[in-house]
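J.: Whatever this is, show me its structure:
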Amino acid sequence: MLGPDFEPTRELHFALQMADAADAFTLPKYVNRSFYVDWKANRTEVTEADRECERLISERVLADRPAHGMFGEEHGLVGDADSPWRWIVDPIDGTSNFVRGIPVWATLIALTHIEHGPVVGVVSAPAMGRRWWAARGLGAFADGKKCEVSNVAAIAEAQVSVTFAKGWDDLGLTGKLVQLQQRAYRARGFGDFWQHMLVAEGAVDLAIDAVGLEPYDLAAVMVVVEEAGGTFTDRHGERTYLHSTAISSNGLLHGEIAGLGA
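T.: Okay, here's the model as predicted:
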């Protein structure tokens, strides 16, 4: 049990407020192309929109949740580092899309507990006009409509999304991913947060993410998938948001990933 200090409705409302503030900042930048692009040491893009959006969220956390910590992609840990409660934020998940004018990007906001993991998650994609949210025990929602995963139980009838990346080549598993796609009814590569949200909605049955993920890529989407009735693990089948791989499914098809744990 999470205890009396956790009020899921209250914390979800706070997360949604922060998502509103993030959308109000990032969407005009995207629409007007009013940002400059820099490069991180790992050769991924970053913009001042990423950095400033995270700063806006951290200011809200520091002001309204002083007993909580926060970890973000751009600025790291702020707030109470010893708190069992920690907000985990990706200000713009899909920065490459943001930069290129592709609307599939989102702000990811999660509240985590040191023992219980992610307990609140918001995925807000303003350029798509979509938002998903969930809190433990309250269910998952897409734009206010309750989310439920599919009941497809056979891979031959399944919609599958796979994000290929060099990391899968390095693991020697690209061939197995191709074979899995070939066995599916339909295979696509929706990428980033979106594939997992499609699993939560029941539109996709199994989603396999890239290799090299971080907690801020996964914490928020994990809550939404699980509250929609789905399963969320790493490639070995371990339920976690702390490892470098992530796979979501309707639960019925999760056994199909067994060959990826090699």
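
J.: C-alpha only now, for contacts and for neighbours.
T.: Fine.

J.: What is the helix or strand residue 168 falls within packed up against?
T.: Secondary-structure assignment from DSSP states H and E places residue 168 in helix 166-170. Helix 166-170 sits against no helix or strand, with contacts defined as 3 or more CA pairs under 8 Å, 6 or more residues apart in numbering; DSSP states H and E.

J.: Which strands or helices does the helix or strand just after that helix pack on?
T.: Next along the chain after helix 166-170, taking DSSP H and E as the criterion, comes helix 174-183. Judged by 3+ CA pairs under 8 Å, 6+ apart, helix 174-183 is in contact with strand 159-162.

J.: Distance check, the residue sitting nearest the centre point of the chain against residue 35.
T.: Centroid-nearest residue in the chain: residue 221, 3.5 Å away (criterion: CA atoms, centre = their mean). Distance, residue 221 to residue 35, using CA to CA, to the nearest Å: 27 Å.

J.: ok, now residue 159?
T.: On the measure of CA to CA, residue 159 and residue 35 end up 36 Å apart.

J.: here's the other one to compare against:
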Amino acid sequence: MQGSANLNIMIKAARKAGRSLVKDFREVENLQVSMKGAGDFVSRADIAAEEIIKTELMEARPNYGWLAEEGGGEDGNDPTRRWIVDPLDGTTNFLHGLPHWAISIALEHKGEVVAGVIFDAAKDEMFMAEKGAGAWMNDMRLRVSGRHKMIESIFATGLPFGGRADLPDTLQDLARLMPACAGVRRWGAAALDMAYVAAGRYEGFWERRLNAWDMAAGLVILREAGALVEPIDPAGDILSDGEVLCANEAIFDNFAKIIRN
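T.: Model prediction:
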């Protein structure tokens, strides 16, 4: 893929942070079985990855704004452009030595995400897209799944943990969806769930109570791969409400009807 200068900056930053996280991940695989535990170590790895990304992006584009999981938000001299970053999506997987986590970097222009990168460093899979230029994984063009029957389709979601208030809604979703489909997966990294829909590995994905940095890069990758992407509440806004529903066009209406009840 011949990307823009901005996309190339994002890819470079993701790869640099990915090298740091892969090195830390080898350590956490040992730490997570010790009495000491790995929580503090993973927190430091997360913060270090964000610092790497911020340094790369802000040195290249010092006027852009910034929003990230660890460091919060900063206004830029250019009010129309903002980086939206999750340095480690799938922290719990990372903490437990599970190789399913990713770096997510998006560029927002005038309120719209126009470029996104999701880097699965453990598997060396770089998902990327720019508005109008298609979606790619490494050097392969991405398209959503061609399946058109719900009963043949696999979906992904996140299951609320720690007594979160949205658990009843999600359990009701599952009760309606599971009899109608081929399976539901919960792999613990929303950015990769969205990338996998774009790659045709899942037919659809939905989740509530996400943050902007969990979803931003995935939105443009999904749309450029041919997915339909909407808020769960049709009158809502995906990034501000933290709710998303996406699928290939053939099954979107049936899927949406089940989730929206």
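
J.: Return the residues in contact with the corresponding residue of structure 1 for residue 179 of structure 2.
T.: Residue pairing (TM-score structural alignment): residue 179 of structure 2 is matched to residue 182 of structure 1. Listed by CA atoms under 8 Å, 6 or more residues apart in numbering, residue 182 of structure 1 has no contact partners.

J.: now do residue 245 of structure 2
T.: Neighbours of residue 245 of structure 2 in contact, by CA under 8 Å, 6+ apart: 204-207, 229-232, 256.

J.: List the buried residues in the helix holding residue 168 of structure 1.
T.: Under the neighbour-count criterion of 16 or more other CA atoms under 10 Å, helix 166-170 of structure 1 has residue 168 buried.

J.: gap between that helix and the chain center?
T.: Between the centre of helix 166-170 of structure 1 and the centre of its chain there are 21 Å (CA atoms, centre = their mean, to the nearest Å).

J.: same check, this time on stretch 182-199 of structure 2
T.: The answer for stretch 182-199 of structure 2 is 9 Å, by CA atoms, centre = their mean.

J.: residues in structure 2 aligned with the strand or helix carrying the residue nearest to the centre of structure 1?
T.: Assigned by DSSP H and E, residue 221 of structure 1 belongs to helix 215-227. Mapping helix 215-227 of structure 1 onto structure 2 (TM-score structural alignment) gives residues 212-224.

J.: cool, stretch 144-163 of structure 1 as well?
T.: Aligned using TM-score structural alignment, stretch 144-163 of structure 1 spans residues 139-158 in structure 2.

J.: now swap in stretch 62-69 of structure 1 and tell me
T.: Stretch 62-69 of structure 1 lines up with residues 58-65 of structure 2 when matched by TM-score structural alignment.

J.: that older thread, average gap between the next helix or strand after the helix holding residue 221 of structure 1 and structure 2?
T.: Next in sequence after helix 215-227 of structure 1, counting helices and strands by DSSP H and E, comes strand 231-233. Comparing strand 231-233 of structure 1 with its match in structure 2 after superposition yields a mean distance of 1.9 Å (mean CA distance after the TM-score superposition for structure 1).

J.: who touches strand 231-233 of structure 1?
T.: Against strand 231-233 of structure 1 from outside (CA under 8 Å, 6+ apart): 222, 225-226, 239-241, 246-251, 254.

J.: Show me which positions of the match of stretch 144-163 of structure 1 end up buried.
T.: 142-145, 147, 150, 153-158.

J.: what does stretch 79-90 of structure 2 give?
T.: 81-90.

J.: quick one: the helices in structure 1?
T.: Using DSSP state H, the helices assigned to structure 1 run over residues 8-32, 48-64, 95-100, 166-170, 174-183, 192-201, 215-227.

J.: Tell me which of those helices lies nearest to residue 135 of structure 1.
T.: helix 8-32 (5.9 Å; CA to CA).

J.: what's the spacing between the closest one and its chain's center?
T.: 15 Å.

J.: Thank you kindly, that will do.
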